[in-house]
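Asks: pasting the sequence and the predicted model now:
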Amino acid sequence: MLSAFLLLGYLCGSVPFGVLLTRWLRGVDVRASGSGNIGATNVTRVAGKKLGAVVLLLDALKAVLPVALAVHYLPGDAKAHALVGLAAVLGHVYPVWLKLQGGKGVASALGVLVVLVPKAALAGAIIYGLVVARWRVSSVGSLSAAVVAIATAFLTAPSREYVLLTAGLFVLMLWTHRSNLLRLARRTEHRL
């Protein structure tokens, strides 16, 4: 049964809402504009704040669904819940439909944490909002939020597996943000 949930997590995570919605509603390919990323931040740059917010919500919900189902049908199996969450985020980062060229995984990670460690999700979301409001740099907000989410998960998560997942998602975000980190070091990072 776990393998079915892992596949569901990956396939849900791999739905490229940023690509689909910008193409359907604006007639543009988000991958060919702005930073070229398929996530909510670039959709905001390319197609506006409203569509960016919709993509953010959908990218989070596509991770909420498989994780919530795993929690419901595999109660008490924290390792399974964490693996399904990881599969959903990996689906977003490496979607089969886009030749494994996906987003950074931030919104999907938020969706996973909403289900498994809601206090960490809330703390991360607040920090993201504060950092972006102050410095207008999404990558700094995302990575700051991830650090706060790890600390909050360490203090509040109901299982060690959820803490390890939160830390693992941070490591994945460091990888997906490697070009952002380089631009930050050069002081050429994109602003919102």
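Replies: In hand now; what should we look at? The structure displayed is predicted, hence computed values, not measured ones.
Asks: only C-alpha atoms from now on, for both contacts and neighbour counts.
Replies: Will do.
Asks: which SS class is the closest residue to L2 other than its chain neighbours?
Replies: Nearest in space to L2, with sequence neighbours left out and distances taken as CA to CA, 6 or more residues apart in numbering, is A80 at 6.7 Å. Under DSSP: H, G, I helix; E, B strand; the rest coil, A80 falls in the helix class.
Asks: my read is that A80 contacts L74, right?
Replies: Yes. Between A80 and L74 a contact is recorded at 7.5 Å, counting by CA atoms under 8 Å.
Asks: the longest helix in the protein is where?
Replies: helix 49-73 (DSSP state H).
Asks: so which residues make contact with that one?
Replies: 5, 8-9, 12-13, 15, 17-18, 21-22, 39-45, 77, 80-81, 84-85, 88-89, 107-112, 114-116 (CA atoms under 8 Å, 6 or more residues apart in numbering).
Asks: returning to that earlier point: so for A80 and L74, which sits in the more crowded spot?
Replies: When neighbours are counted by other CA atoms under 10 Å, A80 and L74 differ, and A80 comes out ahead with 21 against 16.
Asks: included below, for side-by-side comparison, is a second structure:
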Amino acid sequence: MRTEFLFVGNALRNIRRNFRRNFNLGGNFMEYVLAVVIGYLFGCSNMAFYVSKFKKINLNKEGTGALTTSNTVTQVGWKAGLLVFFHDVFKAVFAILLMKLLFPDVTLAHWLTGFSAVLGHIFPFYNKFKGGKGHATCVGVIYTMAPLYALSMTPVVIAVILLTNYIIFGSFTTSLAITVYLFCTSQWLAGIFSLVILGVIIWKHIENIKRIINGTEKKVLTAFKKKKTDENNENQ
């Protein structure tokens, strides 16, 4: 019986050792916990929420009902939209850079920080977990973690948006690009996490997909031109 217990114990230790080696877990549990907390808190900062309060426009009820760059552009204006976009990008950048400063060698923690920032952006605790849809924050993640790859993918994402005339497909392309990069570079556990994020982002866009099918989703260029025309009329 003692021999059998020793055999089982050794087998479990080997499984744990192989799991840690294959998925680069090491002994960095606390670093991963800190990465999730820091990433989520950074991600919860939502400029669209602040803009809506300042402009006294409830973006949770107007337009698409989401705290996103596109909804800010259509409901407030393109200048406010740019502010929201860059804020959503750089909150992921700063969160990841902070983790890189604290734990420069724990790459998985850096990815976890970025993914948690995306989740914080989508599910902010202070707004009944109703936030954005993750596109701009994903841009910040990929540009910080794989800048050269991100640069090479940027024309592809822009082309997808312009050809389809829908931002939603650019969002999917960005998220998918992160997943492809991680699996192609054998970062398996981070790749699995990125698949979860991709699934969440697709789920958050279900209503957009339905509107595209029904032909009621606002197109990028149409919405931009309409808002610009409205602003020009107000200034006359």
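Replies: Good, I have the coordinates. Everything quoted here is computed from the prediction, not taken from an experiment.
Asks: show the buried residues in the contacts of helix 49-73 of the first structure.
Replies: Buried members of the contacts of helix 49-73 of the first structure, scored by 16 or more other CA atoms under 10 Å, are 5, 8-9, 12-13, 15, 17-18, 21-22, 39-45, 80-81, 84-85, 88-89, 107-112, 114-116.
Asks: take those and keep only those in helices.
Replies: 5, 8-9, 12-13, 17-18, 21-22, 40-45, 80-81, 84-85, 88-89, 107-112, 114-116.
Asks: run the chain-centre distance for stretch 85-99 of the first structure.
Replies: Relative to its parent chain, stretch 85-99 of the first structure has a centroid offset of 10 Å by CA atoms, centre = their mean, to the nearest Å.
Asks: so that stretch corresponds to what in the second structure?
Replies: Mapping stretch 85-99 of the first structure onto the second structure (TM-score structural alignment) gives residues 114-128.
Asks: give me the helices and strands touching the helix or strand containing S3 of the first structure, please.
Replies: Element membership for S3 of the first structure, per DSSP states H and E: helix 2-13. Under the contact definition 3 or more CA pairs under 8 Å, 6 or more residues apart in numbering; DSSP states H and E, helix 2-13 of the first structure sits against helix 49-73, helix 78-93.
Asks: ok, so what distance separates the counterpart of L98 of the second structure in the first structure from P118 of the first structure?
Replies: Applying TM-score structural alignment, one finds that L98 of the second structure aligns to L69 in the first structure. Distance of L69 of the first structure to P118 of the first structure, computed by CA to CA, to the nearest Å: 16 Å.
Asks: let me see the contact set for L83 of the first structure.
Replies: Taking CA under 8 Å, 6+ apart, one finds 6, 165 in contact with L83 of the first structure.
Asks: secondary structure element for P158 of the first structure?
Replies: Short version, using DSSP H and E: P158 of the first structure is in no helix or strand.
Asks: state the distance from it to L122 of the first structure.
Replies: For P158 of the first structure relative to L122 of the first structure (CA to CA), the value is 16 Å.
Asks: could you list the buried residues of whichever strand or helix holds N22 of the second structure?
Replies: Element membership for N22 of the second structure (DSSP H and E) is helix 2-23. When burial is assessed from 16+ other CA under 10 Å, helix 2-23 of the second structure yields no buried residues.
Asks: got the angle between it and helix 107-122?
Replies: 70 degrees (axes from the mean of the first three to the mean of the last three CA atoms, to 10 degrees).
Asks: verify the stated contact: L67 of the second structure with G134.
Replies: No. In this structure, L67 of the second structure is not within contact of G134 by CA under 8 Å, at 10.1 Å.
Asks: turn the helices and strands packed on helix 2-13 of the first structure into TSV, including distance to V131 of the first structure.
Replies: Below are those laid out as TSV (distance: least, CA to CA, whole Å):
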stretch	distance to V131 of the first structure
helix 49-73	17
helix 78-93	23
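Asks: winner for burial among those helices?
Replies: With neighbours defined by mean count of other CA atoms under 10 Å, none of these is more surrounded on average than helix 78-93, at a mean of 27.
Asks: and it, how far from the second structure on average?
Replies: Taken over the aligned residues, the distance from helix 78-93 of the first structure to the second structure averages 1.2 Å (mean CA distance after the TM-score superposition for the first structure).
Asks: if I look at the alignment partner in the second structure of V132 of the first structure, how far off is K61 of the second structure?
Replies: Matched to the second structure by TM-score structural alignment, V132 of the first structure sits across from I161. I161 of the second structure sits 25 Å away from K61 of the second structure, taking CA to CA as the criterion.
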